[in-house]
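In: whatever this is, show me its structure:
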Amino acid sequence: MTPDVSSAMSALHEAAFTAADAAGVEPELLQLIKIRASQINGCSSSLARHTRAARAAGQSEQRLRDVRAWRNSKVLTRREQAALSLTEAITLVFAGQVPDSVYAEAARVFDETQLAALIWAATVINAHNRIAIATRLEGSGAPPVAAAG
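Out: So this is what the prediction gives:
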């Protein structure tokens, strides 16, 4: 890896998640976003890391199981479901743009600053997943890009 780029990626990660915190986005919600993006991307090392962190922060096993099937969850809130829907659309953006309905629902339950922070958070975790997978760190247990992600 190139140290300058890794440092820049770590700084972007820190900036994105600091902005989310400053905007009042719940840390538990940010963990769910990391988990869902990692599930979709098939990044098992990131998935394991974020699931451990979510458990350590008090997330229940039911809530963690429901992340994959969030549309039918009885325990995830409308706000969490909107964030997970937006995360999926961003993660799968190659299939087309983020649907207007997904963006509109997220805009209904998050203020403008929170919505921008969520978009950055989902984008950053996707970048980390892709780096881990592309550099073969995925599955090695080694954290991608200077332990960020």
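In: contacts and neighbour counts: CA atoms only from here.
Out: OK.
In: tell me the helices and strands packed up against the helix or strand hosting Val124.
Out: Assessed by DSSP states H and E, Val124 sits inside helix 112-134. Helices and strands touching helix 112-134, by 3 or more CA pairs under 8 Å, 6 or more residues apart in numbering; DSSP states H and E, are helix 3-22, helix 27-41, helix 78-91.
In: change it to 10 Å
Out: helix 3-22, helix 27-41, helix 44-56, helix 78-91, helix 100-109 (3 or more CA pairs under 10 Å, 6 or more residues apart in numbering; DSSP states H and E).
In: for the comparison step, fold the sequence that follows:
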Amino acid sequence: MFPNVNIVKRHPGPYEAYVALSKETTAAARSAGLSTILCELVKIRVSQLNGCAFCLRDHTQAAIAAGETADRLAVLPAWWESQYFSEQERAALTLAEQVTRIEHQHTSPDPLTDVEGVLTPEQIAAVTWLAIEFNGWNRIAVTSHFKVAP
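Out: This next block holds a predicted model:
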């Protein structure tokens, strides 16, 4: 268990810089032509892998507000076994999982999804930034013990 210290309250400057990074990452995703729903799916999937309840709740609500369905959210933890997700979403989720599970990338076989055949280089860069950003947000929320209550 992490020490019970809220790093945001103790050092707000890095948090404010991270908020600015988040705005830049969102702008890059929009510029690359990625939909709000795809971006939220990436954030949710990264948060699922990291076990971040705070980000899961926040971005599930954002995805629903953007028009995402309960069916797709229900199968997101096993997205590769379903036919709910577009080729672009599958490529983005594959890439987000590779970034999040980076420790496995040196020994894992190539993914079944052809990320470079589906996403443009600009989209690959934008999804990579989203995954990097959200791995950071998950770590901020989990280590600071952000409250998650109904």
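In: quick check: TM-score for this pair?
Out: Laid over one another, the chains give 0.86 as their TM-score (TM-score structural alignment, normalised by the length of structure 1), with 140 aligned residues with a CA RMSD of 2.0 Å.
In: quick revisit: which of the helices and strands packed on helix 112-134 of structure 1 sits closest to Leu137 of structure 1?
Out: Closest to Leu137 of structure 1 of those is helix 44-56 (CA to CA; 8.1 Å).
In: grab the nearest non-local neighbour of the residue nearest the centre of structure 2.
Out: Nearest to the geometric centre of structure 2 sits Lys43, at 2.3 Å (CA atoms, centre = their mean). In space, Lys43 of structure 2 comes closest to Phe134 once its chain neighbours are excluded; the distance is 6.0 Å by CA to CA, 6 or more residues apart in numbering.
In: tally of neighbours for whatever residue of structure 1 lines up with the one you found?
Out: In structure 1, the residue matched to Phe134 of structure 2 (TM-score structural alignment) is Ile125. For Ile125 of structure 1, the count of nearby residues is 25 (other CA atoms under 10 Å).
In: Ile125 of structure 1 contacts Lys34, doesn't it?
Out: Yes: counting by CA atoms under 10 Å, Ile125 of structure 1 touches Lys34, with 6.0 Å between them.
In: and the gap between the equivalent of Val109 of structure 1 over in structure 2 and Leu93 of structure 2?
Out: Here Val109 of structure 1 is matched to Val118 in structure 2, going by TM-score structural alignment. Relative to Leu93 of structure 2, Val118 of structure 2 is positioned 12 Å away (criterion: CA to CA, to the nearest Å).
In: shared neighbours of those two, anything?
Out: Here Val118 of structure 2 and Leu93 have Glu87 as joint contacts, going by CA atoms under 10 Å, 6 or more residues apart in numbering.
In: tell me which of those two has more neighbours.
Out: Leu93 (28 against 16).
In: list the contacts of the nearest residue to that one once chain neighbours are set aside.
Out: Using CA to CA, 6+ apart and skipping residues adjacent in sequence, the residue nearest Leu93 of structure 2 is Val42, 6.0 Å away. By CA under 10 Å, 6+ apart, the contact set of Val42 of structure 2 is 48, 59, 76, 89-90, 92-97, 127-128, 130-131, 134.
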